[in-house]
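Participant: the following block contains a protein sequence and its predicted model.
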Amino acid sequence: MNAQHPTFNPPADEDVKIWRYMDFTKLISLFDSEALFLSRADKLGDPFEGSFPLANVLARAFVPAQVPEEFKANFQEAMAKKAITHKRVSRCVAVNCWHMNDHESAAMWKLYLKSDEGIAIRSSYRRLRDAIQHEGPVYVGCVNYIDYQQEWFPEANLLNPFVYKRKSFEHERELRVVLPVFSAASPGREYFEVPTIDHGINVKVDLQVLIESVYIAPGTAKWFHDLVSSAITRYGHTFRIVQSELSQEPIW
């Protein structure tokens, strides 16, 4: 189920359009599993995923005045271990990413498709939130974009790093689904030392609630449009199919 969490902020407009760009095989996987695939955070392709800004890291060297003298050494040791701990946390968090935009994006088509034979699912924040059927808590919120060399963010919660990215990714306008899978340390092991997720996790969703329409990538042949239509019918759905507006001819 979608759960409330102070780290995860919804968009100002809960009906904002969101998009997920994918190839045809991932569409079939979605239909077949009736689940969103959430990738393990450290496998998303961004080495900064789950990390902290420079200011946060530098601040760990300072011991607050209110820490008693007899506990300062323990405090410094704990701060020294933070980097290792937080890097491990990325192996215990799964993420699924969406693009917020009122219109389809030419940049997103190029970024996420390896060929012309792709589709985009159009949904909304409200639809995504309401479609999640996972038994445990799943969080949905907007990503914040900051300068990791100049800015910082609070470290009060282990999930805070997963709603921040570098400003160079600001064009993604990302809304993300996040599922933490934390477990207690086993004998002889520290917390988060052992990954709790292999590659990712499938989170069950109600496809009828989630999918508003299916967009066909620009430049695709008619046979691909027919293939997508056939697949939708075969799985018992009636989703509206829309040819990308980027395929339209200019008017001179």
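Facilitator: Good, I have the coordinates.

Participant: only C-alpha atoms from now on, for both contacts and neighbour counts.
Facilitator: Will do.

Participant: which other helices and strands contact the helix or strand that contains residue 178?
Facilitator: Assigned by DSSP states H and E, residue 178 falls within strand 174-180. Helices and strands in packing contact with strand 174-180 are listed as strand 35-40, strand 93-100, strand 139-142; criterion 3 or more C-alpha pairs under 8 Å, 6 or more residues apart in numbering; DSSP states H and E.

Participant: buried sites along that strand?
Facilitator: Residues of strand 174-180 classed as buried under the neighbour-count rule (16 or more other C-alpha atoms under 10 Å) are 174, 175, 176, 177, 178, 179, 180.

Participant: again, but for stretch 80-96
Facilitator: 85, 86, 87, 88, 89, 90, 91, 92, 93, 94, 95, 96.

Participant: how about the nearest residue to residue 170, chain neighbours excluded?
Facilitator: For residue 170, the nearest residue in space outside its immediate sequence neighbours is residue 145; the separation is 6.0 Å by C-alpha to C-alpha, 6 or more residues apart in numbering.

Participant: residue 183 versus the one you found, what's the distance?
Facilitator: 29 Å (C-alpha to C-alpha, to the nearest Å).

Participant: which of the two has more residues huddled nearby?
Facilitator: Neighbours per residue, other C-alpha atoms under 10 Å: of residue 145 and residue 183, the larger number sits with residue 145, 18 against 12.

Participant: could you look up the SS state of that one?
Facilitator: Recorded secondary structure, residue 145: strand (DSSP: H, G, I helix; E, B strand; the rest coil).

Participant: how far away is it from residue 177?
Facilitator: Residue 145 is 17 Å from residue 177, by C-alpha to C-alpha.

Participant: can you map out the helices along the stretch 151-252 of the chain?
Facilitator: 207-210, 222-234 (DSSP state H, counting those that start in this stretch).

Participant: dump the ones you listed to JSON lines, plus mean neighbour count and distance to residue 41.
Facilitator: Putting the helices of the stretch 151-252 of the chain into JSON lines (neighbours: other C-alpha atoms under 10 Å; distance: least, C-alpha to C-alpha, whole Å) gives the following:
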{"stretch": "helix 207-210", "mean neighbour count": "17", "distance to residue 41": "23"}
{"stretch": "helix 222-234", "mean neighbour count": "14", "distance to residue 41": "30"}
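
Participant: adding another structure so you can compare the two:
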Amino acid sequence: MYIPHNNITIPEPDTVVWKYLDLSKFLDLLLSKKLFMSRSDKFEDQYEGTFSEPTYLEMKKIAENNPKFLKYYKKHREKVVVSSWHINEYESYAMWQIFTQNSEGLAIQSTVGRLQEALTVEKRYEQYIGAVNYIDYKKELIPFEDTFFPFLFKRKSFQYEGEVRIISDLTNYKMEINDGVKINVDINKMIEKIYIHPKSQNWYNNLVFQLMEQLGFNFTIEKSDLQSDILI
């Protein structure tokens, strides 16, 4: 279930968000009606869930009298799972390039409000939504009075991601988390529109339409116009 969090900055409900993924992951989402959330320490960025240098120095001072303090934060990364979405009013050419391959990807267009509604069907785990802050990890401090903060800060080098995250802390659940977990979502509330890869071929476009029809979904589907014909 989605729960507002006092310390997390939440974008306005009508903020447009995107998820770019390949066809296999998209079909897994539709067939299972579950959203995959990755374990935070499995992301490519090794700094995920860690602290900036000024924060680490502050934490080391505390850890002098409490050795378990730093160990807790290191272990905590294994119990936090994340689903990443891209904030943008329009499609992002860069996101197509990064998250899809072979011109056969798809993009889900949604809003923050839709994500909040879609999460209401998950009764097992509490979900939180927050915008990522991009900072200088050598100079700026990350607050550590709230265990969610390390997962809502990234280095400025990743600012192009414009990320909003669905986050769940599974520390209190006695479960083994390998690569991540799948959570229940209301697919129809979550997906507002589907865009097909701008470089996709006609056979692929037809396949996507056929699959949606056979699976009983009536989402609005559009071919991305990033590769549309020039006018002159």
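Facilitator: Structure's in. What do you need? Since this is a predicted model, take the numbers as computed values, not measurements.

Participant: which part of the first structure matches stretch 96-114 of the second structure?
Facilitator: The alignment of stretch 96-114 of the second structure onto the first structure (TM-score structural alignment) spans residues 109-127.

Participant: okay, how far is it across that stretch, tip to tip?
Facilitator: 22 Å.

Participant: same thing with stretch 44-53 of the second structure?
Facilitator: Counting by C-alpha to C-alpha, you get 20 Å between the two ends of stretch 44-53 of the second structure.

Participant: tell me which residues of it are tucked away?
Facilitator: Applying 16+ other C-alpha under 10 Å to stretch 44-53 of the second structure flags 47, 48, 49, 50, 51, 52, 53 as buried.

Participant: so which of those is the closest to residue 138 of the second structure?
Facilitator: Taking C-alpha to C-alpha as the measure, residue 53 is the one of the buried residues of stretch 44-53 of the second structure closest to residue 138 of the second structure, at 5.3 Å.

Participant: give the contact list for that closest one.
Facilitator: With contacts defined as C-alpha atoms under 8 Å, 6 or more residues apart in numbering, residue 53 of the second structure is in contact with 137, 138, 139, 140, 141.

Participant: gap between the residue nearest the centre of the second structure and residue 167 of the second structure?
Facilitator: For the second structure, the residue whose C-alpha lies nearest the mean C-alpha position (C-alpha atoms, centre = their mean) is residue 84; its distance is 1.0 Å. Residue 84 of the second structure sits 9 Å away from residue 167 of the second structure, going by C-alpha to C-alpha.

Participant: what of residue 32 of the second structure?
Facilitator: To residue 167 of the second structure, residue 32 of the second structure is 20 Å away according to C-alpha to C-alpha.

Participant: now swap in residue 90 of the second structure and tell me
Facilitator: According to C-alpha to C-alpha, residue 90 of the second structure stands 24 Å off from residue 167 of the second structure.

Participant: show me where the stretch 1-150 of the first structure has helices.
Facilitator: When assigned using DSSP H, counting those that start in this stretch, the helices of the stretch 1-150 of the first structure occupy the ranges 24-33, 54-59, 72-89, 106-112, 125-131.

Participant: most tightly packed of those helices?
Facilitator: Ranked by mean neighbour count, the helices of the stretch 1-150 of the first structure are led by helix 125-131 with a mean of 20 (mean count of other C-alpha atoms under 10 Å).

Participant: contacts for it next, please.
Facilitator: Outside helix 125-131 of the first structure, the residues that reach it (C-alpha under 8 Å, 6+ apart) are 2, 10-11, 14-18, 140, 205-207, 209-211.

Participant: residue 184 of the second structure touches residue 125, doesn't it?
Facilitator: No: using C-alpha atoms under 8 Å, residue 184 of the second structure makes no contact with residue 125, being 9.5 Å away.

Participant: report the contact partners of residue 123 of the first structure.
Facilitator: Here residue 123 of the first structure is in contact with 17, 18, 19, 210, 211, 212, 213 (criterion: C-alpha under 8 Å, 6+ apart).

Participant: ok, the first one - contacts?
Facilitator: I take that to be residue 17 of the first structure. Counting by C-alpha under 8 Å, 6+ apart, residue 17 of the first structure makes contact with 100, 101, 102, 103, 122, 123, 124, 125.

Participant: what do you get for residue 60 of the second structure?
Facilitator: With contact set as C-alpha under 8 Å, 6+ apart, residue 60 of the second structure has these partners: residue 70.

Participant: just give me the neighbour total for residue 123 of the second structure.
Facilitator: Neighbours of residue 123 of the second structure (other C-alpha under 10 Å): 12.

Participant: gap between the nearest residue to it once chain neighbours are set aside and residue 181 of the second structure?
Facilitator: Taking C-alpha to C-alpha, 6+ apart as the measure, residue 123 of the second structure lies nearest to residue 1, with 5.6 Å between them; neighbours along the chain are not counted. When distance is defined by C-alpha to C-alpha, residue 1 of the second structure is 15 Å away from residue 181 of the second structure.

Participant: how about residue 138 of the second structure?
Facilitator: Here the distance between residue 138 of the second structure and residue 181 of the second structure works out to 32 Å (C-alpha to C-alpha).

Participant: give me the more crowded residue out of these two.
Facilitator: Taking neighbours as other C-alpha under 10 Å, residue 138 of the second structure and residue 181 compare with residue 181 leading, 18 against 12.

Participant: quick one: map that one onto the first structure.
Facilitator: The pairwise alignment with the first structure assigns residue 181 of the second structure to residue 201, based on TM-score structural alignment.

Participant: for its match, which residues are in contact?
Facilitator: Counting by C-alpha under 8 Å, 6+ apart, residue 201 of the first structure makes contact with 37, 38, 39, 40, 94.

Participant: go with 7 Å
Facilitator: Under the criterion of C-alpha atoms under 7 Å, 6 or more residues apart in numbering, the contact list for residue 201 of the first structure reads 37, 38, 39, 94.
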